[in-house]
Each structure stands twice: as structure tokens, then as C-alpha cells.
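S.K.: Need a 3D model of the following:
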Amino acid sequence: MGKKPADRVLADTEAKAFLASIRTSPRKLNLVAESIRGLKADVALNALTFSKRRIAVEVRKVLQSAIANAENNHQLDVDRLYVAEAFVGKAMVMKRWKARARGRVGRIEKPFSNLTVIVRERAEAAGE
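M.R.: Below is the predicted model:
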């Protein structure tokens, strides 16, 4: 059994948002999360706004929450934020059954995912 691992401690220039039990597979969600990693916060929001993927709406909400956390809870400059980390984890899997021929059943799995977005403030350039 053992102890639960300690949560990651955020630096002073970071803010985090987490969404649990998103009704999509981790593989599909990771495609969207991958597309915003390393981007500036406003560019990432634009990319998610115009993405054709259904789950991009949920990812956009989580990113907006992380930006709001950075601004209100950590007093970070919104204009200098970028997506430092965006990672996906597995959550529960609902199992359902579908009747098939000759009295058999087909198993249907409906996966859920967790999403964590961490935004970080870029250090000021020497010229500023």
C-alpha cells in the first residue's frame, strides 16, 4: 500500500488548474493538451477557441481557470504567462454491455480523463 506521493509544490511564478473526470479518452485529450504546451497563454486560448475538437472547449475552460488563478491568487502578470505544463491522466472507466448474437455480450468501455494545466510567468528580459 504505502504512502501517497506528495503533491508537486508550485514555484512563486506558477499557477495551476485541474479538472477531473472529463468524459473523453486520455489519448484524445492529450492531442489537444499537446497542441498548447509551451505557447503563450493568449495564443493558446486562440488556438483552443478555433480548434475543431469537441474537448477543446473543456481544455479552454481549464486554461482560463489557470490564468485567473495566476492573476488573482498569485498576482502574476497575465501578459507574460505561458503554458508550462499540460498533462493528462487516466480516471475511471465505465463498463457497459451490449447484447450481441447468440446470447453473447460485447463490452463497451467509456473512459474518463483528468487534466492539469500549469501556467508560468516568463522572466523579464534584460532590456525591459
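S.K.: For the rest of this, base every contact and every neighbour count on C-alpha atoms.
M.R.: OK.
S.K.: Give the other helices and strands that the strand ranked longest in the chain contacts.
M.R.: In the chain, assigned by DSSP state E, the strand with the most residues is strand 81-99. Contacts defined by 3 or more C-alpha pairs under 8 Å, 6 or more residues apart in numbering; DSSP states H and E place strand 81-99 against strand 14-22, helix 26-36, helix 41-49, strand 105-121.
S.K.: Would you do the same for the sequence below? I want to compare the two.
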Amino acid sequence: MGKNNQGHRANTAKARNVRIAPQKARPVIDLVRNKPILEALDILQFTQKKAAPIIAKVIESALHNVEHSDELDWDVDELIVAQAYVDEGPTLRRFKPRAMGRATRINKRTSHITVVLEPR
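M.R.: As a prediction, this is how the structure comes out:
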């Protein structure tokens, strides 16, 4: 593994296996990428999408990780959302009965949401 990929970094937060489709979460995360952290949380507070409170929680978690880190001494007011992305998680496959004894597969998609904070 590379130097930057060793373990969990203090300026990162991840939410794995979140029950929202990545296709629905990606437009919301695009709103906050490269924004100051307080502005990003304000944007999410007034965004009427199911993904908004989930992404806000991940950003707050990353913020708390920075605040409580022994190795990082960053000013909270200077932080921006440097990286934010949504990856596809495992798909839950369900079946719905249809006419004439058939069944249709329903894919319930999940997401992995990652947020990385860095100073401006």
C-alpha cells in the first residue's frame, strides 16, 4: 500500500453500507465539494434530499475526528471539504412476485460515502 493509504487518517470520515443509491447521493455531495466546512453544512441543512442529512453526519464526523486528533493541530474555521465522493456498496437483491408465477428482481443499492477535510 502507498503511504497515504495506511489505515484510517484523522482528517477522514467514512459511512459504509448506507441504504441510499449512489446515483441519488452523488448530486448532493457535488454541492459541498471544495467548500468551507461551515458553508457545506449550511448548504446541506437546506437541501431537500434524503442524502443531505446523511452526508452532513459524515462531514460532522470528519470534523470531530480533526478536533480530537492528537497528530493534527488544524484550525476548524480554516477547513474545507477537500475530497468527497460516493462509491457503490453491496446491492441487496429482493424479489417481487409478478403475474403468472413469475418474479422480478428489485435491487436495493447501498453507498459508501467518504469525506476528507484539509486546511484551506
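S.K.: what about S69 of structure 2, which SS state?
M.R.: Here S69 of structure 2 is coil, with the state taken from DSSP: H, G, I helix; E, B strand; the rest coil.
S.K.: Name all residues that make contact with it.
M.R.: A10 (C-alpha atoms under 8 Å, 6 or more residues apart in numbering).
S.K.: any idea how far it lies from K35 of structure 2?
M.R.: 22 Å (C-alpha to C-alpha, to the nearest Å).
S.K.: matching residues in structure 2 for the longest strand of structure 1?
M.R.: Counting by TM-score structural alignment, strand 81-99 of structure 1 lines up with residues 79-97 of structure 2.
S.K.: rewinding a little: could I get the buried residue list for the longest strand of structure 1?
M.R.: L81, Y82, V83, A84, E85, A86, F87, V88, G89, K90, A91 (16 or more other C-alpha atoms under 10 Å).
S.K.: likewise stretch 101-112 of structure 1?
M.R.: P111, F112.
S.K.: Can you pull out the residues in contact with that stretch?
M.R.: So stretch 101-112 of structure 1 is contacted by 21-26, 90-100 (C-alpha under 8 Å, 6+ apart).
S.K.: mind running it again at 6 Å?
M.R.: Applying C-alpha atoms under 6 Å, 6 or more residues apart in numbering, the contact partners of stretch 101-112 of structure 1 are 21-25, 91-99.
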